[in-house]
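have a look at this prediction, sequence included:
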Amino acid sequence: MTAPSTAHASSRPGRWIEHWDPEDEAFWSETGEKTARRNLFFSVLSEHIGFSVWTLWSVLVLFMGPKYGLSPADKFLLTSMVTLVGAVVRVPYTFAVAVFGGRNWTIISASLLLVPTIAAFTVMHPGTSFSTFLWIGVLAGIGGGNFASSMTNINAFFPLRKKGWALGLNAGGGNIGVPVIQLVALAVIGAGGGPRVLLGIYIPLIVVAAVLAALFMDNIASVKNDTGAAKDAAKDAHTWIMSVLYVGTFGSFIGYSFAFGQVLQNEFGRTPLQAAYLTFIGPLLGSLVRPVGGRLADRYGGARITLWNFVAMAAATGVLVVAGMRKSLPLFVAVFVVLFVLSGLGNGSTFKMIPGIFQAKAVAQGLRGEDAVAYGRRLSGASMGLIGAVGALGGVGINLAFRQSFLSYGSGTGAFVAFLAFYAVAFAVTWAVYLRRPAAEAQATAANSEAKPQLGYAEV
């Protein structure tokens, strides 16, 4: 076994690991696992705070009462812009790890969170113009990129047999940043504090995350960008089909996380404190249940779980329409929480589908063994960055839909009808592409007893 080397690369700053082979079981058990787990812990910390800063404005708008002069439409537009930037920056953040190194980029990306947080602390008072708030919100969007770079970084540290657990823990730890900042806001509001108190809490936490990353994380010298894989993934139809499905799952999660409190205020007349008491529950459960969606997909197939999950999301959305029309707050909150849980399950099942789809394509092309694994790993890794970015755009659509619905109808009912229609489309796409078996194919297989079994998409 080759001894691990953590010597500094002569031409690059930072802690660089020159030899890293997690697939070597002896290497993994002696030194690899300990190093990987350490990097995972501090990566989760930074990503968690990144998610909190990204969704900061979902909380700040609850503080911004009539004195701020912002209409409900203004607030939905503000959160839409935050979500949009968070989605777009996921693409360059995906490639930044190979350019700068995982440790180095974690330090940089964590430190960048100080910019929107300090800026918001400076301008957060009545009398500030809407355009200023909008620009500060745009800056906060960079927190959404931390997910992409963190997932890319951690993916390199763990062997294939451990990636599901590691990536699930990494993603879940980041997603929990959404309910955590809402809980912190609840405590601040309950104690009579204002938005600047909340911002003041997070500024030192960002500094701590950056310092800990510098002290305890590592770069892996062998991680390099494969621009060819990115181009191949972008040309593959499955990348864009799965992007549509991820819009329905993660897009719903992040969009509802931004919008839930505003809907409670505008449609049901809740105060900031009353809204804050309710908004954290859905994102918390949706984050915690994400690994469950992956486990169910492992057992029953990601396509099947995703299909029926969209049925359940459509049914829950239909009940929300009824609850909104009847002004039933208990029913509305209960079903909205269920919708968050379903979005979390769908996050797990859709992301589980991606490597399986490209593995199935490799087998269909005649590849076997390590060749098939390498093909699937190469394209699925490249496609995940694109799918994650497009999926986050669903959050933009949700906030814009709520904005238009409140402008046109004075309630969120119109938006929920649109979401129901989208879930129906996502159901149809999942069935048609990944579960439907054409009759001609079935007859040909039955007629030819010597036909080799084909790896279909139903099991992915």
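That came through fine. Residues are numbered from 1 along each chain as shown.

hey, let's count contacts and neighbours off CA atoms from now on
OK.

ok, residue 366 to residue 319 distance?
47 Å (CA to CA, to the nearest Å).

no no, residue 18
For residue 18 relative to residue 319 (CA to CA), the value is 55 Å.

against that first model, consider the following:
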Amino acid sequence: MWIERWEPEDERFWKEEGGERVARRNLVFSVLSEHVGFSVWSLWSVMVLFMGPEYGIDAAGKFFLVSMATLVGAVVRVPYTFAVARFGGRNWTVIAASLLLLPTVAAFVVMEPGTSYSTFMLCALLTGVGGGNFASSMTNINSFFPLREKGWALGLNAGGGNIGVPVVQLVGLAVIGAGGGPRVVLGVYIPFILMSALCAYLFMDSISSVRNDTGAVKAAVRDPHTWIMSFLYVGTFGSFIGYGFAFGLVLQTQFGRTPLEAAQLTFVGPLLGSLVRPFGGRLADRFGGARITLWNFLGMGAATGVVVIASMRESLPLFVGAFVALFVLTGLGNGSTYKMIPGIFQAKAEARGLTGEDAAAEGRRLSGAAMGLIGAVGGLGGLGINLALRQSFQTVGSGTGAYLAFLAFYGVCAGVTCFVYLRRPVARTTATADTGEKTQLSYADV
């Protein structure tokens, strides 16, 4: 249904008039749809484990397959974000969930030896629609919750969706362990896709005040914070999805694990990274997203340093342990960076003199537009990770060179976070024409 009045920052509306109950109901079914979307987006990280020598595709070709799924999933996030305002959150969730049938059924039909590489590539490209679900889901849920709860709500929404990555890997592990084929994995997901579309139709809502706003889009594109946060999200979410897609292949290629052995290890990191994402948002709600994000990047750098050592020593236990820690940190960082986005735009609205619900509404308006762009660029980080690993294995036969590049990148991300959002202002006040003096805007608590 369409909701005509929505004022989540109003405590009476939120607590006494049922706003919180409606928001949480929409969150539950948004998580379901996004979860299935992530599973479909991640299908080829599992399908490649089934593709033995009889398929005639080498490791580089498999890395390229999962890279293309990542690419499309990132690109479609932009139109998916704006589709929420065009069609309504409920209506677009039904459409987006239904579209997941296309890549799943297509892969079910062609998944066998003898199929051309270009056909597999087309099927991998189609799974990208699953990645788009994240952007529309986050934009929609961002409109439902007040700023004080956005970190937890957005973290829970995204974390529940991210769990789709390890869940499809667990399904793949169960099927491989039982001696089944890839079509079994695909067949499992078709009824879940139908269920998520039906639940969205029956139990979700659309907010009438959320409308396509070209002014908000233009303002988000022009605002430098949109692109700074996009860069930071490359470091967190780009790492999560890139590692999630590539980890099983790395274990097979660098450490010689069988498909079953790789599948037994692949799901652990993405599962933990998904589960902790809401806590990254909760920590950001309490201590400030910028502070949590900075410490998170420093931790990611340390974990990546251990990955480099493990790769050079060819120590599988150390390698897996460090990667699991890295996955956990990406999850925390995903939660903290996404909490920063609405906080930054609301802080800028308040600095322009807006207060209360007006400032909150302006923050929701601009952050909703920015989230699609930030999510898209962040998804492209996963493409970069897969291509870097592909090049490293082709050049030197291991992923060490790529890991060193990732380590340097996390150092840059930590520096940007500190410099832009946490450094102490040179001056505490700035003069303005109409008020004479105005406190300088600080983002330390966003």
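On my side now, so go ahead. A quick note: this is a predicted structure, and the numbers were derived from the prediction, not measured.

TM-score for this pair?
The TM-score (TM-score structural alignment, normalised by the length of the second structure) is 0.93; 441 aligned residues with a CA RMSD of 2.2 Å.

residues touching the equivalent of residue 186 of the second structure over in the first structure, list them.
Using TM-score structural alignment, the partner of residue 186 of the second structure in the first structure is residue 199. Shown in contact with residue 199 of the first structure (CA atoms under 8 Å, 6 or more residues apart in numbering): 117-118, 120-121.

just the element for residue 199 of the first structure, please.
Per DSSP states H and E: residue 199 of the first structure is located in helix 195-216.

so how far does that helix sit from its counterpart in the second structure?
Aligned to the second structure and superposed, helix 195-216 of the first structure gives a mean residue distance of 1.3 Å (mean CA distance after the TM-score superposition for the first structure).

counting neighbours, what do you get for the residue lying closest to residue 67 of the first structure once chain neighbours are set aside?
Closest residue to residue 67 of the first structure apart from its sequence neighbours, by CA to CA, 6 or more residues apart in numbering: residue 126 at 5.7 Å. Using other CA atoms under 10 Å, residue 126 of the first structure has 13 neighbouring residues.

surely residue 126 of the first structure is within a strand?
No. The assignment for residue 126 of the first structure by DSSP: H, G, I helix; E, B strand; the rest coil gives coil, which leaves it out of any strand.

sorry, back to before: which one's more surrounded, residue 366 and residue 319 of the first structure?
The neighbour count for residue 366 of the first structure versus residue 319, taken as other CA under 10 Å, is higher for residue 319 (17 against 9).

identify the residue of the second structure aligned to that one.
Residue 319 of the first structure maps onto residue 306 in the second structure, by TM-score structural alignment.

so where do the helices sit in the stretch 251-400 of the second structure?
Under the criterion DSSP state H, counting those that start in this stretch, the stretch 251-400 of the second structure contains helices at 259-266, 268-287, 289-313, 316-351, 356-396, 400-417.

contacts only, for the match of residue 319 of the first structure.
Per CA under 8 Å, 6+ apart, neighbours of residue 306 of the second structure: 318-319, 322.

again, but for residue 103 of the first structure
Residue 103 of the first structure neighbours (CA under 8 Å, 6+ apart): 14-15, 213-214, 217-219.

which of those has the most neighbours?
Result: residue 219 is most packed of the contacts of residue 103 of the first structure (other CA under 10 Å), 27 neighbours.

what's the match for that one in the second structure?
In the second structure, residue 219 of the first structure lands on residue 206 (TM-score structural alignment).

who's in contact with its match?
1-3, 88-91.

check residue 6 of the second structure too.
19, 144, 207, 209.

got the residues you listed as CSV, with secondary structure, distance to residue 241 of the second structure and neighbour count columns?
Shown next, in CSV, are these (DSSP: H, G, I helix; E, B strand; the rest coil; distance: CA to CA, whole Å; neighbours: other CA atoms under 10 Å):
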residue, secondary structure, distance to residue 241 of the second structure, neighbour count
19, helix, 33, 21
144, helix, 26, 25
207, strand, 30, 20
209, coil, 33, 16
